[in-house]
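>>> just coords:
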């Protein structure tokens, strides 16, 4: 794997690691970053049809106290191991398991915590109001799940209609929309009456007004479809040059029993980005 691919593969790992420890909206952003990085890394790695990346499960211990290089504890996170031990902001970290903490950097000072495994008992000694206090605790590891990501490098854009002299933009269902907002995947069935039936990536269209036909791919146990009546839903979209519009299906929960008219969902644009568009 060349240097660009290695760098972007690291971006995948960083993004997926972030998704495991942040709030749900940040998880969605991290997944999209990981997927975009994977595509670029795959393109950089050669001419293979598919490229895979994977990382095993890992764990780490976060004590919960933020320590300055001089040993002063400036903050203690609520609910952390440090908080449960009784450590307070303003304390000075002196020892871990009876061994004095010292070093030329914060990394060296906190190195004793790196050797703790899940379930290990340990003690910290802090200075407070001129006296030493020793506290006991148990390490609790945070697990980062393993992951595997496979990218189809052969995936290409599809041009719909003519774009000569008008500039172009894209409509896309490539990124997974944030389910936390009741946005679900969809596929594009038609553009201006032309059947395309695209479930993966990007369509290049001319700048201007378009009629987009969309089918929903909502996965929710409360949805009871009448498949014989499942038809595309159309909406109007004004495409600006060098702009990408990401399409999703918005699940309207209060209308989940409206099956005949498909009132339980509507097609939406959930994300818009600037991206240069040229026609080869």
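Looks like it arrived, so ask away. In this text, all values refer to a predicted model and were calculated from it rather than measured experimentally. Numbering: from 1, shown residues only.
>>> from now on I want contacts and neighbour counts done on CA atoms only, so please keep to that.
Will do.
>>> for this protein, just list every one of the helices.
Here the chain has its helices, by DSSP state H, at 3-21, 24-44, 81-85, 106-109, 111-114.
>>> what about versus this one:
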């Protein structure tokens, strides 16, 4: 009986050791992507944007931003070229969009042109930044060596 008990204890010990050694996924490389390259549907009054700042720091705008999961602040300049836009150039100021990035998601950002009324002069309410499309998208940050 004691031989059987010793074998069971040995087997349990080996199982515990192996489960402790089992590799876990490297979550430090998980990421999501924020994209501004895709041409939105202008018939729905959605236009492209240019990223000027990320979390308050100036950036050179690029098509994709691969980011670790978390909340990010994008400062955006709209590229609305509608003939119905009547505001002065001074009203075309950047706005901030907060994006909660989750792993393996792509967020397409854009400017929504508000067409509920004709905006004139220095009225900056003519547009709002938004995520106009969210898609599943595999993303893994490069390994840091």
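Everything's here; your move. What you see is a predicted model; the values in this text were computed from it and never measured.
>>> need the TM-score between these chains.
Once the chains are laid over each other, their TM-score by TM-score structural alignment, normalised by the length of the second structure reads 0.72; 116 aligned residues with a CA RMSD of 1.9 Å.
>>> need the helices of the first structure in a markdown table with distance to residue 224 of the first structure and mean neighbour count, can you?
Output for those, formatted as a markdown table (distance: least, CA to CA, whole Å; neighbours: other CA atoms under 10 Å):
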| stretch | distance to residue 224 of the first structure | mean neighbour count |
| --- | --- | --- |
| helix 3-21 | 31 | 18 |
| helix 24-44 | 26 | 20 |
| helix 81-85 | 46 | 19 |
| helix 106-109 | 55 | 15 |
| helix 111-114 | 50 | 14 |
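>>> among those, which is nearest residue 280 of the first structure?
Of all those, helix 24-44 sits nearest to residue 280 of the first structure, with 18.4 Å by CA to CA.
>>> where in the second structure does that closest one align, residue-wise?
With TM-score structural alignment applied, helix 24-44 of the first structure matches no range in the second structure.
>>> save the helices of the first structure as a markdown table, and put in distance to residue 192 of the first structure too.
Converted to a markdown table, those look like this (distance: least, CA to CA, whole Å):
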| stretch | distance to residue 192 of the first structure |
| --- | --- |
| helix 3-21 | 37 |
| helix 24-44 | 29 |
| helix 81-85 | 59 |
| helix 106-109 | 59 |
| helix 111-114 | 59 |
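>>> residue 52 of the first structure is nearest to which of the ones you listed?
Using CA to CA, the nearest of the helices of the first structure to residue 52 of the first structure is helix 24-44, at 8.2 Å.
>>> which strands or helices does that closest one pack on?
helix 3-21, strand 147-152 (3 or more CA pairs under 8 Å, 6 or more residues apart in numbering; DSSP states H and E).
>>> how close does the spatially closest residue to residue 66 of the second structure that is not a sequence neighbour sit to residue 18 of the second structure?
Nearest residue to residue 66 of the second structure in three dimensions, chain neighbours excluded: residue 33, at 4.5 Å (CA to CA, 6 or more residues apart in numbering). According to CA to CA, to the nearest Å, residue 33 of the second structure and residue 18 of the second structure sit 36 Å apart.
>>> neighbour count winner among the two?
For the pair residue 33 of the second structure and residue 18, the greater number of neighbours falls to residue 33 (27 against 11), based on other CA atoms under 10 Å.
>>> lovely, talk soon.
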